[in-house]
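Colleague: Just to be clear, the model below is a prediction. Sequence and coordinates:
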Amino acid sequence: MLDLKVLTQAVGDLEEEDVLDLLNEFVETNPTEADAQEAVVACQGGMAIVGDLFEKGEYFVGDLIFAGELLTEAINLLKPVLGNQENAVAGTIILGTVHGDLHDIGKNIFKSMSEAAGFEVVDLGIDVAPEVFVEKAKECNPMIIGMSGVLTLAIDSMKETVDALKAAGIDAKVIIGGNPVTKESCEFVGADKFTTNAAEGVKICQAWA
């Protein structure tokens, strides 16, 4: 029988071998889909620990990236048991680093953590022009649009993108993230929320879902 608390702690401690051993043994017991969903929730609980430790300065960016990869691995192990998960998608997020900015570490961490939290993420990559966000939003009808940027100039690009989305009548929540974003820049851009922490960003999105 899988001890969910042990699994949560193993994910939180980034103990890859322990997590995979626990899940492999669990899958061999032919668990029900409901049991497998509980295991996913336990893994997500471990990610919350990772996020908290990152906020406290005990974990670093590399740990966040590793945690996202570990969670993806865990979900992939459970996928055969989870069956058809189409109905379990928390929502679609369109994500991209805005025009003029080529940084993607923060975006990639947020993507991994969002997917692990049950979101479908459409990653547009880096240096994404406002019209590409608009075009994809029309195509995907996302619940949330996430914009990332590290450079100060990214703030202007974010504003251009939000203005273009509003002009096109796109009705989605907008979250911006990255080093230069602040409460003031969020208001300037016209976004709904901002974050400088991927784990916090996922919590915001979960509150919207």
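Modeller: Done, it's in.

Colleague: rest of the way, CA atoms for contacts and neighbours
Modeller: Noted.

Colleague: Specify the local secondary structure of residue 101.
Modeller: Of the three states, residue 101 takes coil under DSSP: H, G, I helix; E, B strand; the rest coil.

Colleague: ok, it - how many residues close by?
Modeller: 19 (other CA atoms under 10 Å).

Colleague: ok, now residue 189?
Modeller: Neighbours of residue 189 (other CA under 10 Å): 21.

Colleague: residues contacting the residue lying closest to it once chain neighbours are set aside?
Modeller: Closest residue to residue 189 apart from its sequence neighbours, by CA to CA, 6 or more residues apart in numbering: residue 159 at 4.1 Å. Residues near residue 159 by CA atoms under 8 Å, 6 or more residues apart in numbering: 188-190.

Colleague: mind checking the SS state of residue 159?
Modeller: Assignment for residue 159 (three-state DSSP): helix.

Colleague: Repeat that for the one 10 residues further on.
Modeller: Reducing the assignment to helix, strand or coil with three-state DSSP, the entry for residue 169 is coil.

Colleague: Please, which helix or strand holds the residue most central in space within the chain?
Modeller: The centroid of the chain falls nearest to residue 114 when counting by CA atoms, centre = their mean (2.2 Å). Per DSSP states H and E, residue 114 falls inside helix 105-116.

Colleague: What are the contacting residues of that helix?
Modeller: 44, 47, 64-65, 68-69, 71-72, 75, 95-97, 120-121, 123, 148, 178, 198-199, 201-202.

Colleague: Restrict those residues to the buried ones and give me that as a PyMOL selection.
Modeller: Selecting only the buried entries of the contacts of helix 105-116 in PyMOL, with 16 or more other CA atoms under 10 Å as the criterion:
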select buried, resi 44+47+64+65+68+69+71+72+75+95+96+97+120+121+148+178+198+199+201+202
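
Colleague: and the contacts of residue 159, which of them are in helices?
Modeller: Residues of the contacts of residue 159 located in helices (DSSP state H): 188-189.

Colleague: Can you lay out the contacts of residue 159 as CSV showing distance to residue 101?
Modeller: Putting the contacts of residue 159 into CSV (distance: CA to CA, whole Å) gives the following:
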residue, distance to residue 101
188, 18
189, 16
190, 19
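
Colleague: Spit out the contact partners of the residue lying closest to residue 140 once chain neighbours are set aside.
Modeller: In this structure, residue 140 finds its nearest non-sequential neighbour in residue 92, 7.8 Å apart by CA to CA, 6+ apart. By CA under 8 Å, 6+ apart, the contact set of residue 92 is 119-122, 140-144.

Colleague: Comparison target below:
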Amino acid sequence: MSQTLEYIATSVLEGNIEGITKVIQKALDEGLTADAILQKGLIVGMTEVGKRFKAASMFIPEVLRSAKSMHAGQELLRPLLAEKKAMRVGKIVIGTVAGDMHDIGKNLVGMMCEGAGFEVVDLGFDLSPDAFTEAIKVHRPDVVGMSAMLTTTMRSMGQTIQAIKQAGLRDSVKVMVGGAPVDAEFATRIGADGYGHNAIAGAELARTLIHGN
């Protein structure tokens, strides 16, 4: 790995939001491709963030800052990545279910999935089952992620999975769920493919659901 790519990975790890665009521009000026910067710089940094979070040596505020740093870097690279059609590990559609206006946790999952190499389509919050099914038709994702932060909105997850089935789309996507009141038993009961107990776990689960490791 070049020293510049190491600086990019370190900037993500340290949550250097202000400095990461400068070092990415330096990498581009040196002739490094946008895909190399993404895969060998940004994603390497976020992978280390995930390891440290699991080991309890990083905490949510630090992870959020690292994720924002990653996002700032991706925004600079996005036009170049689109132009070159850089390889992605998959596509995920995420959103908070009907009746629920919470989106901080969902946003963090999206950032972590981007950090893991996914193309992320964030639908927002308070989404009806039909909104999810239409998004599957339009975006053709590999994974659909649903968030609920209230016990009163958890039932919308099951309703959404039923709507996906009724639309004939269930076999084309993996479904994962998460949120404060949700657990693995509930995920199994409503027919989801998996449950992520936090943002790091959600990103790892998304990768596992489509790649098996």
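Modeller: That came through, no problem. Not measured: the values here are computed from a predicted model.

Colleague: preserved in structure 2, out of the contacts of residue 159 of structure 1?
Modeller: With the contact criterion set to both residues aligned by TM-score structural alignment, their matches' CA atoms under 8 Å, the contacts of residue 159 of structure 1 that also touch in structure 2 are 189-190.

Colleague: Tell me the residue in structure 1 that is farthest from the middle.
Modeller: Outermost residue of structure 1 (CA atoms, centre = their mean): residue 29, 30.0 Å.

Colleague: quick one, helices of structure 2?
Modeller: Counting by DSSP H, the helices of structure 2 are 3-14, 17-29, 34-37, 43-54, 60-84, 104-115, 129-139, 155-166, 184-190, 199-211.

Colleague: For the ones you listed, please prepare JSON lines with the additional fields distance to residue 173 of structure 2.
Modeller: Converted to JSON lines, the helices of structure 2 look like this (distance: least, CA to CA, whole Å):
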{"stretch": "helix 3-14", "distance to residue 173 of structure 2": "31"}
{"stretch": "helix 17-29", "distance to residue 173 of structure 2": "34"}
{"stretch": "helix 34-37", "distance to residue 173 of structure 2": "26"}
{"stretch": "helix 43-54", "distance to residue 173 of structure 2": "24"}
{"stretch": "helix 60-84", "distance to residue 173 of structure 2": "23"}
{"stretch": "helix 104-115", "distance to residue 173 of structure 2": "16"}
{"stretch": "helix 129-139", "distance to residue 173 of structure 2": "8"}
{"stretch": "helix 155-166", "distance to residue 173 of structure 2": "9"}
{"stretch": "helix 184-190", "distance to residue 173 of structure 2": "15"}
{"stretch": "helix 199-211", "distance to residue 173 of structure 2": "9"}
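
Colleague: Would you tell me which of those helices gets closest to residue 174 of structure 2?
Modeller: helix 199-211 (6.7 Å; CA to CA).

Colleague: what's in contact with the closest one?
Modeller: 50, 53-54, 89-90, 92, 105-106, 108-109, 112-113, 116, 142-143, 174, 176, 178, 193-196, 213.

Colleague: how many other residues sit next to residue 107 of structure 1?
Modeller: 23.

Colleague: Distance check, it against residue 200 of structure 1.
Modeller: Distance, residue 107 of structure 1 to residue 200 of structure 1, by CA to CA, to the nearest Å: 13 Å.

Colleague: Ok, residue 82 of structure 1 next?
Modeller: The gap separating residue 82 of structure 1 from residue 200 of structure 1 is 26 Å, by CA to CA.

Colleague: What of residue 22 of structure 1?
Modeller: Applying CA to CA to residue 22 of structure 1 and residue 200 of structure 1 gives a distance of 27 Å.

Colleague: Same check on residue 124 of structure 1?
Modeller: According to CA to CA, residue 124 of structure 1 stands 21 Å off from residue 200 of structure 1.

Colleague: now do residue 112 of structure 1
Modeller: Residue 112 of structure 1 sits 13 Å away from residue 200 of structure 1, going by CA to CA.

Colleague: Looking at the two, which one has more neighbours?
Modeller: Set side by side, residue 112 of structure 1 and residue 200 show more neighbours around residue 112, with 22 against 17, by other CA under 10 Å.

Colleague: which ones are touching residue 176 of structure 1?
Modeller: Contact partners of residue 176 of structure 1, counting by CA under 8 Å, 6+ apart, are 146-148, 158, 186, 191, 193-195.

Colleague: please redo it, this time with the cut-off set to 7 Å
Modeller: 146-148, 191, 193-195 (CA atoms under 7 Å, 6 or more residues apart in numbering).

Colleague: Next: residue 26 of structure 1.
Modeller: Residue 26 of structure 1 touches residue 2, counting by CA under 7 Å, 6+ apart.

Colleague: switch to 8 Å and redo it
Modeller: Contacts of residue 26 of structure 1 by CA under 8 Å, 6+ apart are 1-2.

Colleague: Distance of it relative to residue 42 of structure 1?
Modeller: 13 Å.

Colleague: Can you tell me what residue 127 of structure 1 aligns to in structure 2?
Modeller: The equivalent of residue 127 of structure 1 in structure 2 is residue 126 (alignment by TM-score structural alignment).

Colleague: That match - nearest residue in space that isn't next to it in sequence?
Modeller: residue 98 (4.1 Å).

Colleague: what do you get for residue 23 of structure 2?
Modeller: Using CA to CA, 6+ apart, the closest residue to residue 23 of structure 2 is residue 8 (6.4 Å).

Colleague: Now which residue in structure 1 aligns to that neighbour?
Modeller: Match for residue 8 of structure 2 (TM-score structural alignment): residue 7.
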